[in-house]
Structure formats: structure tokens, C-alpha cells
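> Only the shape, not the letters, is given here:
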């Protein structure tokens, strides 16, 4: 399987709902960086990269979007539209995000701080890095 699906506990009552995310509990690594993507225009695709060592959890906390994952052997398309569902990526996976609703907010939780040298931005290089050449 290309990814692991994480389901987060929802705590709520008549006041509303809360989801707590904790490192080494609901998030299976030490959290070093959190960022989010929002305001994505119609028909815009994002991502187009993989990471060499970074681990990541992606959660669409508002609206919806699609996540196309590719490990060089298998492609999986995931529709993200639930605030309590995350996608855990723990190895080099090519990713593309698209089909963002106007209210989409994609939360990204990362195991490392930003490091450009960890990115693989060329698909042919990605295939080479995972040992699968065209």
C-alpha cells in the first residue's frame, strides 16, 4: 500500500467538536513543521514532487481536494473531505494535489523542517531514486 489512512478521534458535545493531534500518538512521528494550503484557484494542480526522507500527514480540514499518490509502481487517487481522516506518507511517494473546492484547507504535518535538498521535483529522478528507471 502506498499510504496509511489515519482516523483521528473526534471529541464533541453541544458546544462543537475538537480533534487533537499529538506527536507519537495520533501523528506517528515528531512534528517539526506544520503548514497549510488554501485559496487554490480552480483547475490548479499542486505538488508534483516527492521527498527523500520526510514523513508527512495530510488532512483536508475544510472543503475537499484530491490527492494522487504514485510510488513508481502503483497510483492511488484519494478524495479528501473529512476533517478526521489523514493520509500518512512515510517513504518517497510522488504526490499531486488537485480538485480543490473554493473553501479547501489542506493541512500538512511534517517530520522535518523545510529542506529543499529533500525534495525530488523531477519524475524521472524520482523513479531513479526508488530504483525504478523508465
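Received the coordinates, thanks. From a predicted model like this one, the values you see are computed outputs, not experimental measurements.
> From now on I want contacts and neighbour counts done on CA atoms only, so please keep to that.
Will do.
> Quickly find the element holding the spatially most central residue of the chain.
The residue lying closest to the centre of the chain (Cα atoms, centre = their mean) is residue 58, at 3.2 Å. Element membership for residue 58, per DSSP states H and E: strand 56-62.
> The residue nearest to the centre of the chain against residue 86, yeah?
Yes - counting by Cα atoms under 8 Å, residue 58 does reach residue 86; the two are 5.4 Å apart.
> Which parts of the chain are helices?
123-129 (DSSP state H).
> can you tell me which residues contact residue 34?
107, 108, 109, 110 (Cα atoms under 8 Å, 6 or more residues apart in numbering).
> contacting residues around the residue nearest to the centre of the chain?
So residue 58 contacts 86, 87, 88, 106, 107, 108, 109 (Cα under 8 Å, 6+ apart).
> The structure to be compared is supplied as follows:
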């Protein structure tokens, strides 16, 4: 079974441009309690390197591209996020790494819970023991 669950967000729009709507329990499979975005990541820098005990997320590259690596301790998969109409569902207890950011990358993340440092697992060896 693949760790990669991509979500297609149908664009709405007309000759003036496009719009993508992200809604709890519609296009996003959980209540959205927190939204943040990552931008300005310098070339060669990778991010993530953690898992969450309970938090679920959907990540969308609204501009530019980056490569997401997901790992459940038994399998490791990679996918490019390079479209504002494609998101990736990241379940709880999945290690995530983000690599190869383009200069213009803006990665939007929708989270099922508010920020809670106690929910993070930041050490890969500790993650494997869970």
C-alpha cells in the first residue's frame, strides 16, 4: 500500500484566472485548525525531519515545486509537489522530509490540530521505536 495519497483540487475560474477552494471535510479530509506556509527556503536546504503522533496534514505547493518524502518506518516514498491543484495527505505517525525546493516555492500546509510541541517526534530513531 502506498504512503502517497494525492488529492486533486479542481480549479474553478474563467478568463480572469483560476481559484482553488480548500474546505474541511470536502476537499480536505479533516477539520482545518491551523494553516501555515513555507517560503524563501534557500537552495540546498531541506525541511521537515519529523513525524506527528496525532496531527494530520495536507500540503500543497501553491507555486514552484518541492519533493516530499514520506516514511512509515517500513517503507519510504517520494513525490514531487509541483501543482497548485494537487495536494498530499500526510497521516499521523508518518515521518516527513521536504527536499529540492525551487527558488519560488510556497508550500501551504493545512493541519488537523493546533500547534503542540508534545505531538512532534523529531528523532528518527525514536520514531522507529513507536
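Arrived safely, thanks for sending. All values derive from a computational prediction rather than experimental measurement.
> care to give me the TM-score?
Scored by TM-score structural alignment, normalised by the length of structure 2, the superposition of the two chains gives a TM-score of 0.97; 129 aligned residues with a Cα RMSD of 0.7 Å.
> Let me know the distance separating residue 30 of structure 1 from residue 68 of structure 1.
25 Å (Cα to Cα, to the nearest Å).
> One more: residue 28 of structure 1?
From residue 28 of structure 1 over to residue 68 of structure 1 (counting by Cα to Cα), the distance is 22 Å.
> again with residue 113 of structure 1
23 Å.
> Same drill for the two, tell me which one is more crowded.
Between residue 113 of structure 1 and residue 68, residue 68 has the larger neighbour count (other Cα atoms under 10 Å), namely 17 against 11.
> What are the neighbouring residues in contact with that one?
By Cα under 8 Å, 6+ apart, the contact set of residue 68 of structure 1 is 75, 76, 77, 78, 95, 96, 97.
> what's the nearest residue to the aligned residue in structure 2 for it if we skip its chain neighbours?
Here residue 68 of structure 1 is matched to residue 69 in structure 2, going by TM-score structural alignment. Leaving aside its sequence neighbours, residue 69 of structure 2 sits nearest to residue 78 (Cα to Cα, 6 or more residues apart in numbering; 4.3 Å).
> what's the burial count for that neighbour?
For residue 78 of structure 2, using other Cα under 10 Å, the count is 16.
> residues touching it, list them.
4, 67, 68, 69, 70.
> hmm, try it at 7 Å
Shown in contact with residue 78 of structure 2 (Cα atoms under 7 Å, 6 or more residues apart in numbering): 67, 68, 69, 70.
> ditto for residue 31 of structure 2
24, 25, 112.
> What subset of these is buried?
residue 112 (16 or more other Cα atoms under 10 Å).
> Export the contacts of residue 31 of structure 2 as TSV, with columns for distance to residue 49 of structure 2.
Shown next, in TSV, are the contacts of residue 31 of structure 2 (distance: Cα to Cα, whole Å):
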residue	distance to residue 49 of structure 2
24	26
25	27
112	19
